[in-house]
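J.: Below are the sequence and a predicted model; questions follow.
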Amino acid sequence: MNFHTRKWVKPEDLNPNGTLFGGSLLKWIDEEAAIYAMCQLDNKKVVTKYMSEINFVSSARQGDIIEMGIIATDFGTTSLTLFCEVRNKITRQSILTINKIVFVNIDENFNPVPHYKTEITYSQDKFKD
């Protein structure tokens, strides 16, 4: 799994305990996962269908740099299932894992449509000269 997206934990991202607010982290994850799904399915129209149990393993504090790793684990007819891990960039300590995030490929009328994808596509394979 590659960890590409990084976020710097700032004061506005904190909860009253002085640690990263879970809602902020989940927003970042949903956005990153949606972008990953769009790239894998070659479609800007995808929707989040399901997120499994969210396992908060440790906390992040102001000034920490976190990174998100996402990888496709299953390709359905109209869906794509992802795994996500968030970790501290410096210490590599895991902050959160989500075993299943499911996205559905949709058309302009918001109906599920087949995507015909069966395996992970890497950006270096998509943008060849």
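T.: Arrived safely, thanks for sending. Only a predicted model underlies this, so the values are computations on that prediction, with no experimental measurement involved.
J.: use CA for all of it now, contacts and neighbours both
T.: Will do.
J.: From the centroid of this protein, which residue is nearest?
T.: Geometric centre of the chain, nearest residue: Ala33, 2.9 Å, by C-alpha atoms, centre = their mean.
J.: second one coming, line it up with the first:
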Amino acid sequence: MKAKPCIDSLAVKISHVLPPDTNSHGTLFGGKLMAYIDDVAAIAAERHSRRPVVTASTDSVDFLHPVKEGDTICLEAFVTYTHHTSMEVFVKAVTENLITGDRKMCATAFLTLVALDKNNRPTPVPKVYPETEEEKWLHEGAKKRAEYRRQRRDDSKELAEKFGTDLPWKRGK
């Protein structure tokens, strides 16, 4: 497979923040923003791999600034690193007041998505290469983030084994 530059996977999503999207504080629901993040990341990963994808993990989504009703939210996503069947995708979200032009970075996130074959099994993806200084910086940090994800996944598996599927009031019976 021929390697592709990061920019080839760029996906952009822009939406108005409307009343049904907001909480009692008049700001965008965090879960709504997380859904937008997952959606735009999947588009970037599919654009890179030209395969269906599933989300394998979402690193901590850091909410940096509230998104107010009436503003817009613009999300940009692109593949920063690839492994055999997985892709790390960086997403940034910027809110804008269209009247004043005031823009603020409101969230950042990294997601890992896996490409699937026709049998819904993981399948190889093309390598990705950075071109800009920002892309190079993200690419260089990807192995460290991947190791952190592996450790976090191992911790999650341990938690799952410890707590199991029983309801709390049935444990120990």
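T.: Yep, it's here. Since the model is a prediction, treat every value here as computed from it, not as a measurement.
J.: How close are the two chains, by TM-score?
T.: Overlay of the two chains. TM-score (TM-score structural alignment, normalised by the length of structure 1): 0.83; 117 aligned residues with a C-alpha RMSD of 1.7 Å.
J.: In the strand or helix carrying the residue nearest to the centre of structure 1, which residues are buried?
T.: Per DSSP states H and E: Ala33 of structure 1 is located in helix 22-41. With burial defined by 16 or more other C-alpha atoms under 10 Å, the residues of helix 22-41 of structure 1 counted as buried are 22, 25, 28-29, 32-34, 36-41.
J.: I'd like these as a markdown table, with distance to Asn109 of structure 1 appended.
T.: Putting these into a markdown table (distance: C-alpha to C-alpha, whole Å) gives the following:
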| residue | distance to Asn109 of structure 1 |
| --- | --- |
| Gly22 | 32 |
| Leu25 | 30 |
| Trp28 | 26 |
| Ile29 | 25 |
| Glu32 | 24 |
| Ala33 | 22 |
| Ala34 | 18 |
| Tyr36 | 22 |
| Ala37 | 19 |
| Met38 | 17 |
| Cys39 | 20 |
| Gln40 | 21 |
| Leu41 | 17 |
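J.: So which of those is the closest to Val113 of structure 1?
T.: Relative to Val113 of structure 1, the closest of the buried residues of helix 22-41 of structure 1 is Leu41; by C-alpha to C-alpha it sits at 11.0 Å.
J.: Just give me the match in structure 2 for that closest one.
T.: With TM-score structural alignment as the criterion, the equivalent of Leu41 of structure 1 in structure 2 is Ser49.
J.: That match and Asp117 of structure 2, how far apart?
T.: Ser49 of structure 2 is 11 Å from Asp117 of structure 2, where distance means C-alpha to C-alpha, to the nearest Å.
J.: Name the SS class of His115 of structure 1, please.
T.: Under the three-state scheme (DSSP: H, G, I helix; E, B strand; the rest coil), His115 of structure 1 adopts coil.
J.: so what's it up against?
T.: Residues in contact with His115 of structure 1, defined by C-alpha atoms under 8 Å, 6 or more residues apart in numbering, are 41, 77-79, 105.
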